[in-house]
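**Student:** with the sequence up front, the predicted model follows.
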Amino acid sequence: MKLGFIGCGNMAGAMLGGILKEELLKKDEIIASTSSAKSLQRVRECFGICTALSNREVAEKSEILVLAVKPQYYEEIIEEIRECISDSQIVVSIAPGKSLDWLEERFGKPLKLVRCMPNTPALVGEGITGVCRNRRVEDGELEQVCRILRSCGETEVLSEHLMDVVVSVSGSSPAYVFLFIEAMADAAVADGMPRAQAYKFASQAILGSARMVLETGRHPGELKDMVCSPGGTTIEAVRVLEEKGFRSAVIEAMKACVRKAKGM
């Protein structure tokens, strides 16, 4: 199988790192293009894969082609490569807001199309990616794509109408979590803890809490109640968070994220 990437930023880099670490493909089975000779050199040095300055060359040589550029460049890239794409290839989009119908309309012909929404924890092998496909992608072909995506985290196949929700709950949510970690650390620093230590305590607490949800299968509310002793310190902190609208702020932020994704 020949796998191609048009664009090789953070998400493509995370996928490449996982693919090579898991030995899913050999380096000479992967080809990538970037916008400049300098970034192309960086990709070669980092991953040792085949590279090209021509997007058309990558499109022509790929059985599975990942469009890993920012959403605002999709129309330009598709216009450039669409004549090179055949109905036997699988085109994978990682752009929010670009529906399967939108992609097919821009290519101007029926193609095998997969949409996915990864997130930046893929950089450390802990990503989760939502995936959907059009009717031309067969089960075995979808599994090929998912196998690639699973090299840097979890993968969930779902209906396309949920893809904008995936953007809010996983694609964008690392930023909310980083903001929370930063706020927790700031508070710890205000109470006298050195900053590096504060970041470590806050980050490990969130990592461990997430593992408890995933590994115990218990409802998050039940796990929260386990920490909240009657008249204790934790329930007092929870009371203040609720008073300040913490839960509502998170919900409204995620709903705003979905609205933005739908409008892209």
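**Tutor:** Right, received. Where do you want to start?

**Student:** only C-alpha atoms for contact and neighbour calcs from this point on.
**Tutor:** Fine.

**Student:** secondary structure element for A32?
**Tutor:** Applying DSSP states H and E as the criterion places A32 in strand 30-33.

**Student:** which residues are contacting that strand?
**Tutor:** With Cα atoms under 8 Å, 6 or more residues apart in numbering as the test, strand 30-33 has contacts from 2-8, 40, 49-55, 58, 62.

**Student:** just the helices in the stretch 51-200 of the chain please.
**Tutor:** 55-61, 74-81, 100-107, 139-149, 163-166, 173-190, 195-216 (DSSP state H, counting those that start in this stretch).

**Student:** may I see these organised as TSV, with distance to K262 added?
**Tutor:** TSV is the format used below for the helices of the stretch 51-200 of the chain (distance: least, Cα to Cα, whole Å):
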stretch	distance to K262
helix 55-61	28
helix 74-81	16
helix 100-107	12
helix 139-149	24
helix 163-166	6
helix 173-190	16
helix 195-216	28
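
**Student:** what about F178, distance to R195?
**Tutor:** Going from F178 to R195 by Cα to Cα, to the nearest Å gives 15 Å.

**Student:** so the two - more neighbours on which side?
**Tutor:** The neighbour comparison of F178 against R195 (other Cα atoms under 10 Å) goes to R195, with 16 against 12.

**Student:** measure the more buried one to A175 for me?
**Tutor:** Distance from R195 to A175, by Cα to Cα: 19 Å.

**Student:** with S151 instead?
**Tutor:** 22 Å.

**Student:** looking at those two, which is more packed in?
**Tutor:** S151 (24 against 12).

**Student:** was I right about the more buried one contacting L25?
**Tutor:** No: the pair S151 and L25 fails to qualify as a contact (Cα atoms under 8 Å) at a distance of 11.0 Å.

**Student:** common neighbours of those two, please.
**Tutor:** In contact with both S151 and L25: I19, using Cα under 8 Å, 6+ apart.

**Student:** A strand includes P230, no?
**Tutor:** No: under DSSP: H, G, I helix; E, B strand; the rest coil, P230 sits outside any strand and is assigned coil.

**Student:** okay, one more to line up with it:
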Amino acid sequence: MFQSIGFLGTGQMGGALARAAVKGAQGARVLLANRTPAKAQALADQLGCQATDNQTVAAQCQLIFLGVKPQMMEGLLKSIAPVLAGRKDRFVLASMAAGLTARRIQELAGADYPVIRLMPNTPAEVGAGVIQFCGVDVEPGELKDFQTLLAPAGLVDQVDEGLIDAACALSGCGPAFCALLAEALADGAVACGLPRDKARRYAAQTMEGTAKLMRQTGAHPGAVKDAVCSPGGSTIQGVRVLEANGFRAAAIDAVIAAFEKTQALGKG
């Protein structure tokens, strides 16, 4: 198991993974660094770990999370490259930057360091996230330890790197799509007279319950839909309107658009 874990960047995603890591670290040392030191300190105080700076994380941690946006990655790695180059012990870099391959992270870091590439989503903050990951020059035991470390965040699944961008377009971008749908459903209920607070609660619970039903029963989404659509009933009329307005086509196109943008980020 990793004995020291560091986070370079404690924004929404970095902070969410830090929360999970503290739970899964089995007593390992966790260090937090952020461009705004006060932000790292505030999170460290909440989690009972240590706030520090980028150079200390780069010098001391066996697993180093690179929690910055793709366009900031080159600058971050350039700033810590001399520290990494001076290390004699083994360490692993973990990048969550959309579009940047593990090999690209190695290029930016200046050497063929072991790299784990991961794609988390925002529900990881409440232990209900999805995290896909893959490794380059990483030992099988390290990948297993990584999966155990982040298990408190939700579903942690190893995939081939060629699938990472597609996975990001689905589960990484998906919370925004789901939230948009929940908001629209709630708006519809408000239009029918339901109070706003109840409409939002009912929409969120309905989405959560439907997802749980599919996970636990293994039912195909179409079967779940069919089970609600009684002949001549209300639900099938709502489904008819959704189909007439291109609901499924729009959802498919949204994922494809997110996928294409993710790939463009890597090329940029």
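**Tutor:** That came in fine, so what should we check first? Worth saying up front: this structure is predicted, and the values here are computed from it rather than measured.

**Student:** coming back round to it: tell me which of the helices of the stretch 51-200 of the first structure lies nearest to V157 of the first structure.
**Tutor:** Between V157 of the first structure and the helices of the stretch 51-200 of the first structure, the tightest spacing by Cα to Cα is seen for helix 139-149, at 8.5 Å.

**Student:** post-alignment, the closest one versus the second structure, mean distance?
**Tutor:** In the superposition with the second structure, the average deviation recorded for helix 139-149 of the first structure is 1.0 Å (mean Cα distance after the TM-score superposition for the first structure).

**Student:** so how many other residues sit close to G193 of the second structure?
**Tutor:** 10.

**Student:** also K2 of the first structure?
**Tutor:** Neighbours of K2 of the first structure (other Cα under 10 Å): 16.

**Student:** and it, what pairs with it in the second structure?
**Tutor:** When the second structure is aligned by TM-score structural alignment, the residue opposite K2 of the first structure is S4.

**Student:** contacts only, for that match.
**Tutor:** Here S4 of the second structure is in contact with 28-31, 60-63 (Cα under 8 Å, 6+ apart).

**Student:** change it to 7 Å
**Tutor:** Applying Cα atoms under 7 Å, 6 or more residues apart in numbering to S4 of the second structure gives the contacts 28-30, 61-63.

**Student:** nearest to R103 of the second structure, of these?
**Tutor:** The nearest one, if we look at the contacts of S4 of the second structure relative to R103 of the second structure and count by Cα to Cα, is L63, at 17.2 Å.

**Student:** to which residue of the first structure is that closest one aligned?
**Tutor:** Using TM-score structural alignment, L63 of the second structure sits opposite I64 in the first structure.

**Student:** got the contact list for its match?
**Tutor:** I64 of the first structure touches 2-4, 89-91, counting by Cα under 7 Å, 6+ apart.

**Student:** kindly recompute the last result at 10 Å.
**Tutor:** 1-5, 30, 88-92, 112-113, 141, 144-145 (Cα atoms under 10 Å, 6 or more residues apart in numbering).

**Student:** sorry, back to before: please indicate which of the contacts of strand 30-33 of the first structure are buried?
**Tutor:** Among those, the ones that count as buried by 16 or more other Cα atoms under 10 Å are 2-8, 40, 49-53, 55, 58, 62.

**Student:** can you give me the neighbour number for T148 of the second structure?
**Tutor:** 16.

**Student:** now do the same contact list for it.
**Tutor:** Applying Cα under 10 Å, 6+ apart, the residues contacting T148 of the second structure are 1, 21, 24-26, 142, 156.

**Student:** identify the farthest-apart pair in those residues.
**Tutor:** The widest separation within the contacts of T148 of the second structure (Cα to Cα) is 17.4 Å, between Q26 and V156.

**Student:** give me the more crowded residue out of those two.
**Tutor:** Neighbours around Q26 of the second structure and V156, counted as other Cα under 10 Å, are more numerous at V156. The numbers are 22 against 13.

**Student:** quick one: map the more buried one onto the first structure.
**Tutor:** Aligned partner of V156 of the second structure by TM-score structural alignment: T155.

**Student:** how close does its match get to T129 of the first structure?
**Tutor:** Taking Cα to Cα, one finds T155 of the first structure at 5 Å from T129 of the first structure.

**Student:** who touches both of the two?
**Tutor:** Both T155 of the first structure and T129 are in contact with 116-118, 146, 149, where contact means Cα under 10 Å, 6+ apart.

**Student:** most neighbours, which of the residues you listed?
**Tutor:** That'd be P118 among the shared contacts of T155 and T129 of the first structure, by other Cα under 10 Å, with 29 neighbours.

**Student:** alignment lookup: that residue to the second structure.
**Tutor:** Checking TM-score structural alignment: P118 of the first structure goes with P120.

**Student:** related to what we said a few turns ago, so how do I select the buried members of the contacts of T148 of the second structure in PyMOL?
**Tutor:** Applied in PyMOL, the following selects the buried portion of the contacts of T148 of the second structure according to 16+ other Cα under 10 Å:
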select buried, resi 21+24+25+142+156
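
**Student:** and the contacts of T148 of the second structure, which is closest to I252 of the second structure?
**Tutor:** If you rank the contacts of T148 of the second structure by distance to I252 of the second structure using Cα to Cα, V156 comes first, at 23.9 Å.

**Student:** thought F146 was touching the closest one, still the case?
**Tutor:** Yes: if you go by Cα atoms under 10 Å, V156 of the second structure and F146 touch, sitting 9.2 Å apart.

**Student:** list the contacts of the alignment partner in the first structure of G14 of the second structure.
**Tutor:** Using TM-score structural alignment, the partner of G14 of the second structure in the first structure is A12. With contact set as Cα under 10 Å, 6+ apart, A12 of the first structure has these partners: 5-6, 18, 32, 66-69, 94, 118, 122-123.

**Student:** which one of those is nearest to R247 of the first structure?
**Tutor:** Checking the contacts of A12 of the first structure against R247 of the first structure by Cα to Cα gives P118 as the nearest, at 24.6 Å.

**Student:** residues contacting that closest one?
**Tutor:** The contact partners of P118 of the first structure, by Cα under 10 Å, 6+ apart, come to 11-12, 14-15, 94-96, 127-131, 149, 152-155, 166-167, 170-172.
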